[in-house]
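>>> dropping the sequence and predicted coords here.
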Amino acid sequence: GNLEGDQNVAVMFANQGLYNGFLAAGLIWGLIIGFNPIGYMVQLFFVICVVIAAIFGGFTSNKSIFVKQGLPAILALVALLSMM
């Protein structure tokens, strides 16, 4: 294979992993804060970020990303909104 191309793909996957780690950390942070207005807003913000990332990924990369990443996030968003 193309060594430079392989390295570029490895960097892209590392960046995606880091990005997903930050999203997960934000969601965990929201849960640690608890179910109060601040914790709720933190959870809502990060779930919406995941939904947007899934929509973007579905359009730009692979349509299955929308189902795999977006569906759980949309369900979490609906659950959060039902708690208002």
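Here it is on my side, so go on. Numbering: from 1, shown residues only.

>>> when you work out contacts or count neighbours from here on, use the C-alpha atoms and nothing else.
OK.

>>> got the residue ranges for the strands in this structure?
With DSSP state E, there are no strands along the chain.

>>> now the longest helix along it: buried residues?
Ranked by residue count and defined by DSSP state H, the top helix of the chain is helix 3-33. The neighbour-count check on helix 3-33 (16 or more other C-alpha atoms under 10 Å) flags Leu23, Gly26, Leu27, Ile28, Gly30 as buried.

>>> tally up the residues packed near Phe66, please.
Neighbour count of Phe66, defined by other C-alpha atoms under 10 Å: 21.

>>> in addition, the following structure is provided for comparison:
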Amino acid sequence: MFLWTKPKGLKTFRMNLEKAQATSVLAANQGLYNGFLAAGLVWAALHPDAVFAKQLAIFFTACVLVAAAYGGYSVSRKIMLFQGLPALLALVVILLG
């Protein structure tokens, strides 16, 4: 979101500056969604009610997993590895814990 048109963002997402500038609004939207997912997971980690905190963690981790599945299907299978696998492992830990 913040580095989309910067050298690090261009390298990470293998884009040129022109494409990055043309898609910067989409990147900001995606970054905002990711921020909400992160806020939900922080909320889960800090909530004093353990049962509700676990429900929050399951919901928001599942959201990350669904986003990774869609990204893997629609953009690149690498997304499933880098975003989906950690989310799946986290979900398993949450469900077992």
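Cool, the structure landed. Keep in mind that this is a model prediction, so the values were computed, not measured.

>>> of the buried residues of helix 3-33 of the first structure, closest to Val67 of the first structure?
If you rank these by distance to Val67 of the first structure using C-alpha to C-alpha, Leu23 comes first, at 17.7 Å.

>>> now the closest one. Nearest residue, chain neighbours left out?
Spatial nearest neighbour of Leu23 of the first structure, excluding adjacent residues (C-alpha to C-alpha, 6 or more residues apart in numbering): Phe46 at 6.2 Å.

>>> what about the equivalent of the one you found over in the second structure, neighbour count?
Using TM-score structural alignment, the partner of Phe46 of the first structure in the second structure is Phe60. Neighbour count for Phe60 of the second structure, taken as other C-alpha under 10 Å: 22.

>>> and Phe60 of the second structure, what is it in contact with?
Phe60 of the second structure sits next to Leu37, Gly40, Leu41 when contact means C-alpha atoms under 8 Å, 6 or more residues apart in numbering.
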